[in-house]
Structure formats: structure tokens, C-alpha cells
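Student: please find the sequence and the predicted model below.
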Amino acid sequence: MSDRMLELAAQQPGYLGIESFRSPDGKGVTISYWEDLNAITAWKQNPEHQSAQELGKIQWYQNYSIEIARIESGYSFDRP
């Protein structure tokens, strides 16, 4: 996600954060976290975000997928 899209997403109501991972061959996963489905829908309908998606389809991506999931529980481990 571009710096502009990161900045724009962070300004959206319900935005909770983002993580992005890329392999050496350029394949990647970006996970954005949102408060609820309404916040996701509002982000999807943001005109600047829609323009960036269209540009991505034309210039950068041969394919991509979007999945929406609810996190019911989570935990982590950090070695001291």
C-alpha cells in the first residue's frame, strides 16, 4: 500500500492498523484491521481509494483477492 493510501486509511473512522508482508519474488499479503464491517465498507467506497485500486489493476497487479474475516480471539508470544 502506498504511503498516501496508508495515510488516508489511518484517517478513516474505524481504522485499527495494517500489516504487510512481501516475499523476494514480489508476492505479498496486506492485512488491514477495522472496527467493523461498516468501517470496511466506508473505506471501500472512498473515492481516492477506488482510484488507487483501478490504477493498481491497470499498472501493477495481474490478480489479487480480498477476503474479509472476523477475529474472534487472539494471542501472542514474545520471548523476553
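Tutor: That came through, no problem. Just so it is clear, the structure is predicted and the values come from calculations on it, not from any experiment.
Student: please count neighbours and contacts with C-alpha atoms only from this point.
Tutor: Fine.
Student: got the buried residues for the longest helix anywhere in the chain?
Tutor: Secondary structure of the chain per DSSP state H: the longest helix is helix 47-59. Neighbour-count burial for helix 47-59, counted by 16 or more other C-alpha atoms under 10 Å, picks out His49.
Student: try it against this one:
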Amino acid sequence: MSIVTHTSPPYYAVIFTSIRTDAESYSAIAEHVLEEAKKQKGFLGFESARNEIGISVSYWRDLESIREWKEQTLHKKAQTMAHYFYTHFRVRVCKVEREYGF
């Protein structure tokens, strides 16, 4: 799934990797959380792929936008439920300085 808004670097990527336990319950919550993320100031886009390991990348204009998203009420609630949906997860915040492709 990809909804990336094209923007020129620099910008930031939040990379979320996970091993999921409960796909059915998670899907409904994830869709709702993504809809809320799209409304956040500084949100640029989202990409996701899943096999055994899931990788979701959200793109943000700046670190302040990421901090505000981390504190958003629905997102915080979803974070507290992480142990129900994942056996493992890791979050990485990276600065994108260059991109290219076709």
C-alpha cells in the first residue's frame, strides 16, 4: 500500500517493522489510525508491505510533526495495545536526504 506525496528532501521517515499475531483485529484499527495520520500537520505519505515481517513507513515534513503524531490520542491508544497485535516491533526515525526512482 502506498500513498506517498512527492516532496523534495530533506524530510523524515518513521520505519515500523513488526511481527504480527492478530491480523484480523489489527486491520480495522490500522485503517482508522492511518486515516487520522493523514489529517496530521506534516504528514507526507505512507507505504506498507507484509509477509512474515511487516514494514510500514510513514513520511513526515519534520521532527516536530512526528512528535505531535506520537502524542495524538488515537495513536497513543493504539500504542498501548501493541502487545495484543505484535510479538516484536521496532521503530526507527530517519532523515531522508536524497531520493530517486521512476
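Tutor: Looks like it came in fine. This is a predicted model, so every value here is computed, not measured.
Student: rewinding a little: which secondary structure elements does the longest helix of structure 1 contact?
Tutor: Using 3 or more C-alpha pairs under 8 Å, 6 or more residues apart in numbering; DSSP states H and E, no helix or strand is in contact with helix 47-59 of structure 1.
Student: ranges for the strands of structure 2?
Tutor: 11-20, 43-50, 54-60, 86-96 (DSSP state E).
Student: relative to strand 43-50, how tilted is the third one?
Tutor: In other words, strand 54-60 of structure 2. Counting by axes from the mean of the first three to the mean of the last three C-alpha atoms, to 10 degrees, strand 54-60 of structure 2 lies at 170 degrees to strand 43-50.
Student: residue range for strand 54-60 of structure 2 in structure 1?
Tutor: Using TM-score structural alignment, strand 54-60 of structure 2 corresponds to residues 28-34 of structure 1.
Student: and if you look at the first one?
Tutor: Per TM-score structural alignment, strand 11-20 of structure 2 has no counterpart in structure 1.
Student: rewinding a little: deepest of the strands of structure 2, which one?
Tutor: Most buried of the strands of structure 2, by mean neighbour count (mean count of other C-alpha atoms under 10 Å): strand 54-60, with a mean of 21.
Student: that one vs structure 1 - mean distance after superposition?
Tutor: On superposition with structure 1, the mean distance recorded for strand 54-60 of structure 2 (mean C-alpha distance after the TM-score superposition for structure 1) is 0.3 Å.
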